[in-house]
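# just need the structure, nothing else, for what follows:
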Amino acid sequence: MHSSPSQPSLKAVLWDMDGTLVDTEPYWISAERALVEAHGGTWSHQQAMQLVGQSLLHSAGILQAAGVRMEARHIIDTLSSEVIAQVRNQVPWRPGARELLDDLHGAGVRCALVTMSEGPLASVVVESLAKPYFEFLVTGDTVTNGKPHPEAYLTAVDRLRRDDPSLGIEHCVALEDSVPGATAAMASGVITVGVPHQVPLPDDARMILWETLSGRTSADLAQLVTDRHLQSVPTPTGNTLEGAYK
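Got it, this is the predicted structure:
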């Protein structure tokens, strides 16, 4: 898809992984519970929900507070190894995710993965796909600041611009399922679609909410880019129609 000076078009989609592309949250929760219980503690569903979408380093600190007597790096490696083993056994794709990826691929829209999981797990998931849909991965171990900080998304846009200097924030859409992830995407300036799964997402004028990716196409995402552009076009009075994106 190509853009013109007057009408930007969809050039890239930035995908969150856990909870958006794949339903790995139950794997994480199971691994967290086993680790906490191995150290004599208890791990509730409410505690687990506090970790959804957070950086692994942040999550490790919460687990230490819950009684896990291990260094943060050891906690991260232990959890990741268990989740990788589960994913190798079965990849729990989210409804509509692979179909949307394939449609974007066919439409020539670039895709990047932006996840707080680390490289080894993200690579296992991506390698399970039928085609090389993702140009590159931005993972939790490649950024200094995890979500909800926008660094991961800004990094992805910067990498996309290396091959296409005309690409800007206005040409990108992010897909997220968690509050930290959506916060990061919105803070970066990209159009943000929230697809809630394990935890609800708040109403936010800067975010579009979809119940599911099932049935969604590249045309739906392209329309969001057009809509944002139209809402920012000056009116005859000199105002803008930023509306939901202000």
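
# okay, CA-based contacts and neighbour counts for the rest of this
Noted.

# what is the neighbour count of the nearest residue to Thr212 once chain neighbours are set aside?
Nearest residue to Thr212 in three dimensions, chain neighbours excluded: Val195, at 5.9 Å (Cα to Cα, 6 or more residues apart in numbering). Val195 has 22 neighbours, counted by other Cα atoms under 10 Å.

# and the gap between Val195 and Glu151?
Distance of Val195 to Glu151, given as Cα to Cα, to the nearest Å: 21 Å.

# one more: Gly181?
Distance from Gly181 to Glu151, by Cα to Cα: 11 Å.

# quick one, which of those two is more surrounded?
Using other Cα under 10 Å as the criterion, Gly181 and Glu151 rank with Gly181 on top: 30 against 19.

# give me every residue that touches that one.
Asp16, Gly53, Gln54, Lys147, Pro148 (Cα atoms under 8 Å, 6 or more residues apart in numbering).

# and these, which are buried?
Asp16, Gly53, Gln54, Lys147, Pro148 (16 or more other Cα atoms under 10 Å).

# ok, how many other residues are close to Asp23?
Neighbours of Asp23 under the rule other Cα under 10 Å: 19.

# apologies, that question was intended for Trp15.
24.

# show me the buried ones among the contacts of Gly181 that map onto helices.
Residues of the buried ones among the contacts of Gly181 located in helices (DSSP state H): none.

# JSON lines please, covering the residues you listed and showing distance to Thr115.
Shown next, in JSON lines, are those (distance: Cα to Cα, whole Å):
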{"residue": "Asp16", "distance to Thr115": "5"}
{"residue": "Gly53", "distance to Thr115": "9"}
{"residue": "Gln54", "distance to Thr115": "10"}
{"residue": "Lys147", "distance to Thr115": "9"}
{"residue": "Pro148", "distance to Thr115": "11"}
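
# here is a second sequence; please produce its structure as well for comparison:
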Amino acid sequence: MSNAPETDEPGRLAAVLWDMDGTLVDTEPYWVAAEYAIAERFGATWSEEQAMQLVGNALIESARLVKEGMGLPHEPEEIVEMLLDGVVEQVEREVPWRPGARELLTEIAEQGVPCALVTMSYARFVGPILEQLPEGTFKVIVTGDMVRNGKPHPEPYLTAAAALGVPAEETLAVEDSNTGARSAEAAGCTVLVVENHVPVAPGERRVFRDTLEGMTYADLAKVSSEI
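Next up is the predicted model:
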């Protein structure tokens, strides 16, 4: 039995599914700093171009690219932990919220529409960010260490929708990367894209906005009608 609100009301969403890095919080610079720190630690080289290729990826895939790009002897799993050590330390000092994100989350909650967090970051990185939000902001949390296939595979978004008890086709996903948009689109979600550090290609289920700042739940509900 679905726990989601009734969706008979025109334009009403069954749920909103949120990406985290680059969408809810601007933590991409934290990841890039952690990558450069690893390169410096092991006397390797790294570039901004290489860093941007990692945006939106499953962490284990990013670790494989770091291993290859830096020529490290470590296993990808070890590199994941090194990356997490670096970003957790930074986010515990300051959570860099994206403009309008917390305000929009609050309004969605007031409308009684469930939200899920769908991130390829691991649980120990997500924790300090969730501590800054009211308890229950996200009814479901899907992290990269909970799924077999990370973004761009549809599994993360399908998992979130199933856990909420709603069809993915009746949800709106909020994303900032090509990898994430592909994942949500393949799951059947309508995708609201707010570009941040990387450009995102157009897609048949993608609607673009410049910012979340000033957006309301009514604005989100209208996005699906543009598809």
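
# ok so, going back, hmm, Asp177 and the residue nearest to Thr212 of structure 1 touching each other?
Yes. Here Val195 of structure 1 reaches Asp177: they are 4.8 Å apart, a contact under Cα atoms under 8 Å.

# overlap in contacts of the two?
What both Val195 of structure 1 and Asp177 touch, as defined by Cα under 8 Å, 6+ apart, is the set Thr20.

# those helices in structure 1, which residues are they?
So, for structure 1 - with DSSP H - the helices run 25-38, 45-49, 56-65, 72-89, 97-107, 119-127, 151-163, 179-188, 218-231.

# from the rest of the structure, what touches the third one?
With contacts defined as Cα under 8 Å, 6+ apart, helix 56-65 of structure 1 is touched by Glu32, Val36, Leu51, Met70, Ala72, Arg73, Ile75, Ile76, Met116, Ser117, Gly140.

# show the buried residues in the residues you listed.
Glu32, Val36, Leu51, Ala72, Ile75, Ile76, Met116, Ser117, Gly140.

# how close does the aligned residue in structure 2 for Gln46 of structure 1 get to Tyr157 of structure 2?
Superposed on structure 2 with TM-score structural alignment, Gln46 of structure 1 falls opposite Glu49. Separation of Glu49 of structure 2 from Tyr157 of structure 2 (Cα to Cα) stands at 28 Å.

# roughly how far apart are Leu133 of structure 2 and Arg64 of structure 2?
Distance, Leu133 of structure 2 to Arg64 of structure 2, by Cα to Cα: 32 Å.

# what about those two, which has more around it?
Taking neighbours as other Cα under 10 Å, Leu133 of structure 2 and Arg64 compare with Arg64 leading, 18 against 13.

# identify the residue of structure 1 aligned to the more buried one.
Checking TM-score structural alignment: Arg64 of structure 2 goes with Gly61.

# how about the buried ones among the contacts of helix 56-65 of structure 1 in a markdown table, adding distance to Arg162 of structure 1?
Shown next, in a markdown table, are these (distance: Cα to Cα, whole Å):
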| residue | distance to Arg162 of structure 1 |
| --- | --- |
| Glu32 | 38 |
| Val36 | 43 |
| Leu51 | 33 |
| Ala72 | 34 |
| Ile75 | 35 |
| Ile76 | 32 |
| Met116 | 23 |
| Ser117 | 24 |
| Gly140 | 21 |
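
# farthest pair within the residues you listed?
Val36 and Gly140 (22.4 Å; Cα to Cα).

# how close does the residue of structure 2 positioned farthest from its centre get to Leu59 of structure 2?
For structure 2, the residue at maximal distance from the C-alpha centroid (Cα atoms, centre = their mean) is Gly43, at 30.9 Å. Distance, Gly43 of structure 2 to Leu59 of structure 2, using Cα to Cα: 22 Å.

# ditto for Trp46 of structure 2
Per Cα to Cα, Trp46 of structure 2 is found 17 Å from Leu59 of structure 2.

# closest one of the contacts of Gly181 of structure 1 to Val124 of structure 1?
Nearest to Val124 of structure 1 among the contacts of Gly181 of structure 1, with distances taken as Cα to Cα, is Asp16, at 14.9 Å.
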